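Student: Below are the sequence and a predicted model; questions follow.
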Amino acid sequence: MKRLTSAQLISSVGDGAYYVSSALYFTLVVGLSPAQVGLGLTAGWAVGSVAGIALGHVADRRGPKGTAVLLALGTAASVTAFLFVGSVVTFVIAACVYACFQCGLGAARQALLAGLIDPAERTTFRARLQALSNAGIAIGAALGGIALALGTREAFLTVFVLDALAFVAAALVLRKVPSVAPVPAREDEPSVAVLRDRPYALLALLNMVMLLYMPLFSLVLPLWISTRTAAPSWLVSAMLVLNTASVVVFQVRVARGVTGLRSASRYARYAGLLLCFSCLVFSFSAMGESAWAAALVLLLGAALQVVGEMAQAAGSWEIGFGLAPEGKQGQYQGLFGAGAAIARMLGPVLLTGLILVGGAAGWVVLGGLFLVAGTLTGPVVRWAERSSQRHDPKDGGAVAQSEQIDGEAVVGDGAVHPERRREVETVG
């Protein structure tokens, strides 16, 4: 599916340019205060996390391909709207619209992927998308860095135009992707069945907790390094390069170890341990006055963090896809993907208060959260498999995604996937 990967790469370039330069554009060019920018982005991602579920449901019912194309164009339009922001009110409105389109687009693209890619290959394919996404973001960040270096209004506006054009180009590429047939709703089921699927909702919550690592490199670690350690401030750039390059090179290899829900649960447990250890290592970076020692400790923590990040991603993709019923992938991916939006919304406030105020104790608490979330994922996955909702479509829940027939794993329509024969997934 080269067109799916191409669309992901193109839109990621635009995202990278936007992420790097948007905050300074809104403060230096538009004239908003940092608090106002934070308020607008928080409101935007809060609304977007809810809209993603509804728009994912639209993708299920109307077809994910057409929905993804329209949402990509809508994202381009919302980015363009930022060029005309002149007050707090218009910024909040634009941020909400932008987040809605972004969250909805993510759910629609995931539903499209689920409809086009064999279930046994979804996690590996998603890993390829993630690697390309990181590469695209790195390219976009470099372009955004040019705007930061120039610091002019024209340079920032060019970045926003580039971002909008990237999403238009991605929409044009998505138009050439094969279609996935929409699934009409049954009269005896609720319109949004995922809201009644309690184990899946709990897994989405645990996934959100694990995704709290997202604000570390963009906000927490730069502030931690500059205020609490003797390490040079430029070290955060080296850590970000390490993170991005590792995901580009190793994410697909890591994901190959996930072949079913059992291995996905194991990877989630490993991710919780690794992320916990990385937090403990980061806490030691404030001890001592040697810049080199602090730098080495921080790089070690960053290495542990990125391995945990890749393990968490691989496990969560398999869980998110594997426990979602066919025909409802859009709304289920909308709920599961809401974790990223909520982590973006709550993470900066939560982690800056926890770590910059709490110091080493804050790192320990964060590590504990990662450890608990990773450990609980396995039991909740087993609960989801046992759930009666997965055996009775009339409940409005998910239909059982895996059965055991003659000792082999069978998915959906009864076709046996050779890749899963070594790891039999049982229900009940």
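Tutor: Sure thing, it's come through.
Student: Could you use CA atoms for every contact and neighbour count after this?
Tutor: OK.
Student: nearest spatial neighbour of Val168, skipping sequence neighbours?
Tutor: Distances taken as CA to CA, 6 or more residues apart in numbering place Leu73 nearest to Val168, at 5.6 Å, with adjacent residues excluded.
Student: So what's the residue count around the one you found?
Tutor: By the criterion of other CA atoms under 10 Å, Leu73 has 23 neighbours.
Student: quick one: what helix or strand has it in it?
Tutor: Applying DSSP states H and E as the criterion places Leu73 in helix 64-81.
Student: want to compare, so here's the second one:
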Amino acid sequence: NDDPAIRGREIHAEAYQFFQLITPGFCGSCHDVFAPNGFRLEDAFSEFKHSPAAKKCKENCQDCHMGAVPGEAMGYTYSPAAVVGNVKTPVRKHTNHMMIGPDYPIIHRGLFPHNPAAVREEDTPPSPDTGLATMREWLCFDDAAGWGTPEFEKHVTDTDYFPPPWDDQIMRMKARQILNDQYELLGEAATQRLQILRAGYHLGEIEVEKAKWYDLKFSVPVSNITLGHGVPTGFDAERVVFLRTMVWDQNGRLVFQSGDLDPNGDIRDSHSLYVHNGEIPLDRQLFTLQSRFITRNVRGGEREQVLNVPYSLDPLPYFRPATRPFTVLGRPIGARKQKQNIEAKGSRLANYHVSRRQLTGPGNYTIRVQLIAGMVPVNLVHEISDVGFDYGMSARDIADGVVDGHMVLYEKVETVCIP
């Protein structure tokens, strides 16, 4: 109302639509990434612009990533935008802002997901209007030990030590209630992450090509079933998507494996520190969709790199000025990215061979193939560990969290009889 004597609410008289929000260009502002020297780090938006989803279906990024079904253009849900004075606003299109993707949190659950009831600012006195504890205090809360749960609290004695403010049992129980809500939300996010990843990948049936007492050969197709872009996409040089393949003989003995992890949590590729140091063998039959950064050596040849930042004798890495414009090739002269992802509606065949030396004679052999997706490789954690990590976490803590988040998208099992 316009009468200052009558109490009311300040509201906008009308709404202006920001049209850019509903176009793919809004997403492309962050999902096509160039380094200062012109090196193309991410090209998810470029992949989309040349995809069937954009050219034929006339879809946009939001249809799959903010719609009713994660990963599929199945329309949107409809609901009120808000509740004002216990009255719901008119029903309208509702977009999903969880923005689920291949990433997942690895920090203390009291800090993420963001929860106003959980965290308050440093030096802010406790009150009902602020969060339960500061970030520093949350990092002292031992979630893994079960603080605040009925099972834990009934065994607490007067001699047990808890750092403040967790020396108060009521505070511990309030924290546990918050963590229960956090885990429920993280479970919802994990369900949607599996859903969106399964909407992009497909693992076909195991095809046995040869099964003899001296030789076993089989293959399995991996497909990109989305129309929108390659899989993986975005920062695909740091996206871990691989097949874990294992073969057991008739006695249950493991005779072959590929896609297993080294003690650090890396697959056994050329970036594994254990492989690099000669402590474990290279996985020569590894099927991985992780792209590679390739740099040119000073005198001939190329090599893979974990990061696209060149090494230097100077302690500070920097991008050397190019000797010619990068627009000639679309990239700097001394570096490129070898893309190994699968294009939209594309497919790739993983081939495996179990040699006579590995086979243990006639009988039934069991083959299991899993398609696994992770966030980043552990070798990236090692590469950047010199600068340290926030939240009091060590490189080992980060690596363990990354590996714990690995998700099995598909699994196929086949039994083969070798005469």
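Tutor: Noted; the coordinates are in hand. Source: prediction; values computed, not measured.
Student: TM-score for these two?
Tutor: Scored against TM-score structural alignment, normalised by the length of the second structure, the superposed chains reach a TM-score of 0.28; 202 aligned residues with a CA RMSD of 7.4 Å.
Student: Give me the distance between the residue nearest to Val168 of the first structure and Cys100 of the first structure.
Tutor: From Leu73 of the first structure across to Cys100 of the first structure, the span is 12 Å (CA to CA, to the nearest Å).
Student: Helix or strand for the nearest residue to Ser347 of the second structure once chain neighbours are set aside, just tell me which one.
Tutor: Closest residue to Ser347 of the second structure apart from its sequence neighbours, by CA to CA, 6+ apart: Ser223 at 4.1 Å. Element membership for Ser223 of the second structure, per DSSP H and E: strand 215-224.
Student: Next, the buried residues of that strand.
Tutor: Leu216, Phe218, Ser219, Val220, Val222, Ser223, Asn224 (16 or more other CA atoms under 10 Å).
Student: Pick out the most distant pair among the residues you listed.
Tutor: Among these, the pair separated by the greatest distance (CA to CA) is Leu216 and Asn224, at 27.1 Å.
Student: what's the angle from the biggest helix by length in the second structure to strand 215-224?
Tutor: In the second structure, assigned by DSSP state H, the helix with the most residues is helix 169-198. Angle, helix 169-198 of the second structure to strand 215-224, by axes from the mean of the first three to the mean of the last three CA atoms, to 10 degrees: 100 degrees.
Student: Can you name the next helix or strand after helix 169-198 of the second structure?
Tutor: Moving toward the C-terminus from helix 169-198 of the second structure, the next helix or strand (DSSP H and E) is strand 201-203.
Student: That following strand - contacts with which helices or strands?
Tutor: Judged by 3 or more CA pairs under 8 Å, 6 or more residues apart in numbering; DSSP states H and E, the packing partners of strand 201-203 of the second structure are strand 215-224, strand 407-418.
Student: Would you agree Gln404 of the first structure falls within a helix?
Tutor: No: counting by DSSP: H, G, I helix; E, B strand; the rest coil, one finds Gln404 of the first structure to be strand, located in no helix.
Student: Could you check the helix or strand hosting Val297 of the first structure and say which residues are buried?
Tutor: Following DSSP H and E, one finds Val297 of the first structure within helix 291-322. Under the neighbour-count criterion of 16+ other CA under 10 Å, helix 291-322 of the first structure has 293-295, 297-322 buried.
Student: same for it, what does it pack against?
Tutor: For helix 291-322 of the first structure, the elements it packs on are helix 122-150, helix 235-255, helix 261-284, helix 329-351, judged by 3+ CA pairs under 8 Å, 6+ apart.
Student: will you turn those helices into TSV that also has mean neighbour count and distance to Gln36 of the first structure?
Tutor: Listed next are these as TSV, based on neighbours: other CA atoms under 10 Å; distance: least, CA to CA, whole Å:
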stretch	mean neighbour count	distance to Gln36 of the first structure
helix 122-150	21	21
helix 235-255	18	26
helix 261-284	24	30
helix 329-351	24	14
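Student: out of the ones you listed, which comes closest to Thr90 of the first structure?
Tutor: Taking CA to CA, helix 329-351 is the member of these nearest to Thr90 of the first structure, at 19.0 Å.
Student: Quick check: next helix or strand after that closest one?
Tutor: Sequence order places helix 358 as the next helix or strand after helix 329-351 of the first structure, per DSSP H and E.
Student: what comes up buried for the helix or strand following that next one?
Tutor: Per DSSP H and E, the first helix or strand lying C-terminal to helix 358 of the first structure is helix 360-386. Buried residues in helix 360-386 of the first structure, counted by 16+ other CA under 10 Å: 360, 362-378, 380-386.
Student: ok so, going back, my guess is the residue nearest to Ser347 of the second structure contacts Leu371, does it?
Tutor: No: assessed by CA atoms under 8 Å, Ser223 of the second structure is found out of contact with Leu371, at 10.9 Å.
Student: list residues touching both of these two?
Tutor: When contacts are counted by CA atoms under 8 Å, 6 or more residues apart in numbering, Ser223 of the second structure and Leu371 are jointly contacted by Leu203.
Student: Give the buried residues for the strand or helix carrying Ala399 of the second structure.
Tutor: For Ala399 of the second structure, the host element (DSSP H and E) is helix 395-404. Burial within helix 395-404 of the second structure, assessed by neighbour count using 16+ other CA under 10 Å, is assigned to Ala395, Ile398, Ala399, Gly401, Val402, Val403.
Student: show me the contacts for Gly44 of the first structure.
Tutor: Val92, Ile93, Ala95, Cys96, Val97, Tyr98, Ala99, Cys100.
Student: Is it possible to get JSON lines of the residues you listed that adds secondary structure and neighbour count?
Tutor: Conversion of the contacts of Gly44 of the first structure to JSON lines gives the following (DSSP: H, G, I helix; E, B strand; the rest coil; neighbours: other CA atoms under 10 Å):
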{"residue": "Val92", "secondary structure": "helix", "neighbour count": "21"}
{"residue": "Ile93", "secondary structure": "helix", "neighbour count": "18"}
{"residue": "Ala95", "secondary structure": "helix", "neighbour count": "25"}
{"residue": "Cys96", "secondary structure": "helix", "neighbour count": "23"}
{"residue": "Val97", "secondary structure": "helix", "neighbour count": "22"}
{"residue": "Tyr98", "secondary structure": "helix", "neighbour count": "26"}
{"residue": "Ala99", "secondary structure": "helix", "neighbour count": "25"}
{"residue": "Cys100", "secondary structure": "helix", "neighbour count": "28"}
